[in-house]
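Student: This is a predicted model, with the sequence first.
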Amino acid sequence: MHNKITQLFNIKYPIIQAGMVWNSGWKLASAASNSGILGLIGAGSMYPEVLREHIQKCKKATSKPFGVNVPMLYPNIQEIMDIIVEEEVKIVFTSAGNPKTWTSWLKERGITVVHVVSSLKFALKAQEAGVDAIVAEGFEAGGHNGRDETTTLTLIPMVKEQLTIPLIAAGGIATGRTMLAAMILGADGVQVGSRFVASEESSAHDDFKQLVVDTKEGDTQLTLKELAPVRLIKNKFYNDVQELYQNTPTIEELKTLLGRGRAKKGMFEGDLVEGELEIGQISGIIHDIKPVARIVKDMLDEFNLAKKQIENL
């Protein structure tokens, strides 16, 4: 399956395993890359030296290309970028920040840069900044999201219409059929997050993985829009947030309730009551925990079958 995305990253299939906080360590990234797709280490939940350790372990576990996802809102961003260069990582996905800040700096050092956006406006800004590809993510996605709540079905064709660089679709993609749908809409490849949370190699806590499997349609909701919109599984913490909203809280009151480390507590440590549990709407059709290689094979088998069915219409 050769196209712009496989050529850009030198991978076999146009699928990217999302670099999710507390889920995407070296085991997941290397397993993804070994399966013929692009694995990403999620730097957002790692101190710089922890990230270095994960990169080094990933290099030992795979000879295939892999990258690092870097949310640009952290204070030690320079140290993180320096480590990426020192460890000779060749692919960086940036998010949660202005792509102009780091794109040129990374590209001058021979690194392929992809930026994650949630709107056409920011896709065009990223293209202008010189990135090599765009991930356009609809609000079905888990974790932090766009304020405009634009769905993947709407976002991809709007971005495709004006973009001249490769386009990767994200948000609500976990199966071969959803992959095919995104590519019919104009995407050159897909980024998959939630499906890989429920994998054997994910660094998420086993209890969180099982909760993802048990999650049904309607069990997730976008909230905390005043801080940074985030899609969460409804649990006690989520309910506490909604109760606070009844009193028209200030931003400071929301920050106080959120506190620090809730995402780690929920997804990594398995506190399903007080933790922040980030997952996408597509979790409603994730029914098992499987090895990454099996997830990729199942997606590709379903993609090819669905493609044949459409060709026969």
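Tutor: Thanks, I have it. Numbering: from 1, shown residues only.
Student: Every contact and neighbour count from this point should use C-alpha atoms.
Tutor: Fine.
Student: Spatially nearest residue to Met299 (excluding sequence neighbours)?
Tutor: For Met299, ignoring the flanking residues on the chain, the nearest one in space by CA to CA, 6 or more residues apart in numbering is Gly176 at 4.2 Å.
Student: how about the one you found, what does it touch?
Tutor: Gly176 makes contact with Asp298, Met299, Leu300, Asp301, Glu302, Phe303, Asn304, Ala306, according to CA atoms under 8 Å, 6 or more residues apart in numbering.
Student: mind checking how far it is from Ala182?
Tutor: Applying CA to CA, to the nearest Å, the value for Gly176 to Ala182 is 10 Å.
Student: likewise Tyr74?
Tutor: Counting by CA to CA, the gap from Tyr74 to Ala182 is 31 Å.
Student: the more surrounded of the two?
Tutor: Taking other CA atoms under 10 Å, Tyr74 and Ala182 do not tie; Ala182 has more neighbours (24 against 12).
Student: tell me which element that one is part of?
Tutor: Assigned by DSSP states H and E, Ala182 belongs to helix 176-184.
Student: What of Gly67?
Tutor: Following DSSP H and E, one finds Gly67 within strand 66-71.
Student: which other helices and strands contact that strand?
Tutor: helix 26-34, strand 39-42, strand 91-95 (3 or more CA pairs under 8 Å, 6 or more residues apart in numbering; DSSP states H and E).
Student: ok, and here's another one to check against it:
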Amino acid sequence: MNSAESFCEQIGLEIPVVQAGMGGGVTTGELVGAVSAAGGLGTVGIMGDHAFNATLGKARRIAGPKRPIAANLLVPFVHQSHIDICAEQHVSVVTLLGVGAERWIHALHARGIPVHITVGDAEQAQRAIAAGADGLVAQGIEAGGHHMAVKPLAQALPEILDVAAGRPVLAAGGVADAEDVRRLLAAGAMAAIAGTRFLLTDESGAHPEYQRRVLEAKQTLRTQLFSFGWPLPHRVIPNAATERWCGRDGTAPAWIRSIGRVASPVSRVIPLSALGTVAKLQRVNLGLFTATLPLRSMPAEFADRTALYAGETLHRLRDIIPAAEAVARLAP
């Protein structure tokens, strides 16, 4: 039995494919449940307590009681209530992303939940292991969404594997098809994480206009434009907001980045359930943007004033398909 097979058996996976835990409502119960029912690992992204609990419950009903389900918690938005819900919903594993994620390891272990920390290089990996992480997520800058990544996955994965010293490492960034998954497994990853592929599914909570733009996009930008309250770099496709404020390389004005850092404490007090309301106040010409993304429940015009997260491999994704088919296409 190889390492990937061993990890899959431990978690209960049939296929070493993990659906990324995209936050803010993209990971619907239908999406997560369908991925897990198809043999992969569906992951619920962070959201307000009520929605988080309801989404995990729906995913469990769809996947069945014996299929694994994960949750992805984003620092600084995570609260003890999220930990409690994960335990009550029998989440198989939690991934954590964000500066200071290590401080939540003890709380999760106290509820019997294994923890994988998202890291971008050996230094971050060392901190996570020292704090007690059970495993790691090696993230490359190819990934869509928010980044702990600082270099391409091909460079980051070997050094993170060295630090992991036999602990399971999942690989994220640039996963579009089965060949990508095979390559990462051969390099030592236990499973591959795909985000944009699952964004482009029938069950995704992303607004159809968001999905359409991802399918038509020719490039992505790594920026800090959508940073009010959470100043991590993130990868998006261009829209009216980036065209107004970003340079060709994605660089946002220094004052926007500074406000994003200063406003970090805001994310600890504004409920996640209120982000949709906050997004209504965003205007392209104001230059202040949160991490909100456009969901099906929002007006189509939100696609120009919220973040359109997507990974670098979007040019290899040409259709919107059922989540089960996405798992099958990614299966090595």
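Tutor: All right, it came through fine. Quantities reported herein were computed from a predicted structural model and do not represent experimental measurements.
Student: Now the TM-score, please.
Tutor: TM-score for the superposed chains, counting by TM-score structural alignment, normalised by the length of structure 1: 0.86, backed by 295 aligned residues with a CA RMSD of 2.5 Å.
Student: still on that earlier bit, after the helix holding Ala182 of structure 1, next one along is what?
Tutor: Per DSSP H and E, the helix or strand that comes after helix 176-184 of structure 1 is strand 189-192.
Student: which residue numbers in structure 2 go with the next helix or strand along the chain from that next one?
Tutor: Next helix or strand after strand 189-192 of structure 1 toward the C-terminus (DSSP H and E): helix 194-197. Per the alignment by TM-score structural alignment, helix 194-197 of structure 1 matches residues 196-199 in structure 2.
Student: what's the offset of the matching stretch from the middle of its chain?
Tutor: 10 Å (CA atoms, centre = their mean, to the nearest Å).
Student: could you pull out the helices for structure 1?
Tutor: Assigned by DSSP state H, structure 1 shows helices spanning 4-9, 26-34, 48-61, 77-86, 103-107, 120-129, 152-162, 176-184, 194-197, 206-214, 236-245, 251-258, 262-263, 292-311.
Student: tell me which strands and helices the fifth one is in contact with?
Tutor: Going back to what we said before, that points to helix 103-107 of structure 1. For helix 103-107 of structure 1, the packing partners by 3+ CA pairs under 8 Å, 6+ apart come out as strand 112-117.
Student: Tell me what angle the strand it packs on forms with helix 120-129.
Tutor: On the basis of axes from the mean of the first three to the mean of the last three CA atoms, to 10 degrees, strand 112-117 of structure 1 is oriented at 160 degrees to helix 120-129.
Student: residue range for strand 112-117 of structure 1 in structure 2?
Tutor: Using TM-score structural alignment, the residues of structure 2 aligned to strand 112-117 of structure 1 are 114-119.
Student: show me what contacts Gln127 of structure 1?
Tutor: By CA under 8 Å, 6+ apart, the contact set of Gln127 of structure 1 is Ala133, Ile134, Leu163, Ile165.
Student: Give the buried subset of these as a PyMOL selection command.
Tutor: In PyMOL syntax, the buried subset of these is picked out as below (16 or more other CA atoms under 10 Å):
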select buried, resi 133+134+163
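Student: can you redo the contacts of Gln127 of structure 1 as JSON lines with distance to Gln56 of structure 1?
Tutor: Output for the contacts of Gln127 of structure 1, formatted as JSON lines (distance: CA to CA, whole Å):
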{"residue": "Ala133", "distance to Gln56 of structure 1": "25"}
{"residue": "Ile134", "distance to Gln56 of structure 1": "27"}
{"residue": "Leu163", "distance to Gln56 of structure 1": "35"}
{"residue": "Ile165", "distance to Gln56 of structure 1": "31"}
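Student: Among the contacts of Gln127 of structure 1, which lie within strands?
Tutor: Counting by DSSP state E, those place Ala133, Ile134 in strands.
Student: Could you measure from the aligned residue in structure 2 for Ala141 of structure 1 over to Val91 of structure 2?
Tutor: Alignment note (TM-score structural alignment): Ala141 of structure 1 maps to Ala143 of structure 2. Here the criterion is CA to CA. By it, Ala143 of structure 2 lies 24 Å from Val91 of structure 2.
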